[in-house]
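sequence below, structure please.
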Amino acid sequence: MTPTIITVAETVMLMFSYFEHDWDESLEGAEAMDAELMRRVTEGAWMPYSGDEPDPENIATIEELEGRAREAVDEWDVPDDVVRVPIEKLRAVIDGGGWTFVAGEFSEFEGHHNDTEYVVKLTRQPAT
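From the prediction side, this is the model:
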């Protein structure tokens, strides 16, 4: 009898944050805040995340994630790169690691509660 080999997909959750709660409180004016936001976007990276999984019925594609972020960020009157750069970095992670987008979530900065963050769940088949 030949044994049955079962392969289990690998799953990872990642987060990209603008970390608004860590900003220097002395920043004043739209120009200074835009510069800080752009610095965080260009220097930021997708990091491992261990919180709640995003619901695939909420955002099921990277295009939906980008669209949700653009809706929110467009109201801020900031450069397009604020959304474009994190999404490009996510596409590079997906393409470079053979991942598939499963679900995503975008949440805006909220006073004492949370920073502006993207959370995604990715999966891939193990190498054989």
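
please count neighbours and contacts with C-alpha atoms only from this point.
Fine.

could you give the number of residues near the closest residue to V119 other than its chain neighbours?
Nearest non-adjacent residue to V119, counting by C-alpha to C-alpha, 6 or more residues apart in numbering: M15, 4.5 Å away. When neighbours are defined as other C-alpha atoms under 10 Å, M15 has 20 of them.

longest single helix anywhere in this structure?
Using DSSP state H, we find that the single longest helix of the chain is helix 81-97.

second chain to compare with the first, below:
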Amino acid sequence: MRNIIVAAALAAAAASPALAQTSTTAPSSPPVTQVRTVADLAAICDPAPGPLRLEAIAYCQGYITAAGQYHAAMFPAGSGRKPLYCVPSPAPSVAQTGIAFAAWARQNAQYAAEPALDGLHRWAQATYPCPAETTPPRASRPASR
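Okay, here's the model as predicted:
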């Protein structure tokens, strides 16, 4: 019994510094699960090296994937509804998308305080515009006098 108590005390002592290190984030970076603005999402999609880097990248990729799937569900092919943007085929990887979005956000700081989803859609519209619709020319009518 004494060995179990000593082992538990040693494990708790050894874990304390590790828990303290992983539970804090740098003051300049938002918590990985609190993405509200374009700036927050850009920071998550292209994070600085640190203990939460992989978690941030995974969150970014999940966010982008969900946004893309929602857009596809709202504007299904053949529905007659014009989509907000038209991703090329083959589509870029979700990792390429996150990095490109973060670069765009840095270059377009005027949108930093916008909601993250609005900024992501704004970026996608600028990056992947849909082809212009072509309407058949109207037949010329004789001029009436």
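
TM-score of the superposed pair?
Superposed pair, TM-score by TM-score structural alignment, normalised by the length of the first structure: 0.25. Supporting alignment: 56 aligned residues with a C-alpha RMSD of 5.3 Å.

so the residue nearest to V119 of the first structure belongs to a strand, correct?
Yes - applying DSSP: H, G, I helix; E, B strand; the rest coil, one finds M15 of the first structure inside a strand.

distance-wise, check it relative to D34 of the first structure.
21 Å (C-alpha to C-alpha, to the nearest Å).

before we move on, the earlier item: can I assume the residue nearest to V119 of the first structure is in contact with L122?
No - with contacts counted by C-alpha atoms under 8 Å, M15 of the first structure stays clear of L122, the gap being 11.2 Å.

and after the longest helix of the first structure, which helix or strand comes next?
strand 100-107 (DSSP states H and E).

in that following strand, which residues are buried?
T100, F101, V102, A103, G104, E105, F106 (16 or more other C-alpha atoms under 10 Å).

what does stretch 118-127 of the first structure give?
Y118, V119, V120, K121, L122, T123, R124.

what strand or helix carries the first one?
Taking DSSP H and E as the criterion, the element that holds Y118 of the first structure is strand 117-124.

tell me the angle of that strand relative to strand 100-107?
170 degrees (axes from the mean of the first three to the mean of the last three C-alpha atoms, to 10 degrees).

so which elements touch strand 117-124 of the first structure?
The contact analysis (3 or more C-alpha pairs under 8 Å, 6 or more residues apart in numbering; DSSP states H and E) places strand 117-124 of the first structure against strand 10-17, strand 100-107.

could you check the angle strand 100-107 makes with the first one?
By that I understand strand 10-17 of the first structure. Using the same axes, to 10 degrees: strand 10-17 of the first structure against strand 100-107 is 30 degrees.

tell me the helices in the second structure, going along the chain?
2-22, 38-45, 53-74, 94-107, 116-127.

looking at those, which is buried most?
helix 38-45 (a mean of 26; mean count of other C-alpha atoms under 10 Å).

now do the contacts for the nearest residue to T123 of the first structure once chain neighbours are set aside.
Closest residue in space to T123 of the first structure, ignoring its immediate chain neighbours: T11 at 4.3 Å, by C-alpha to C-alpha, 6+ apart. Neighbouring residues of T11 of the first structure by C-alpha atoms under 8 Å, 6 or more residues apart in numbering: K121, L122, T123, R124.
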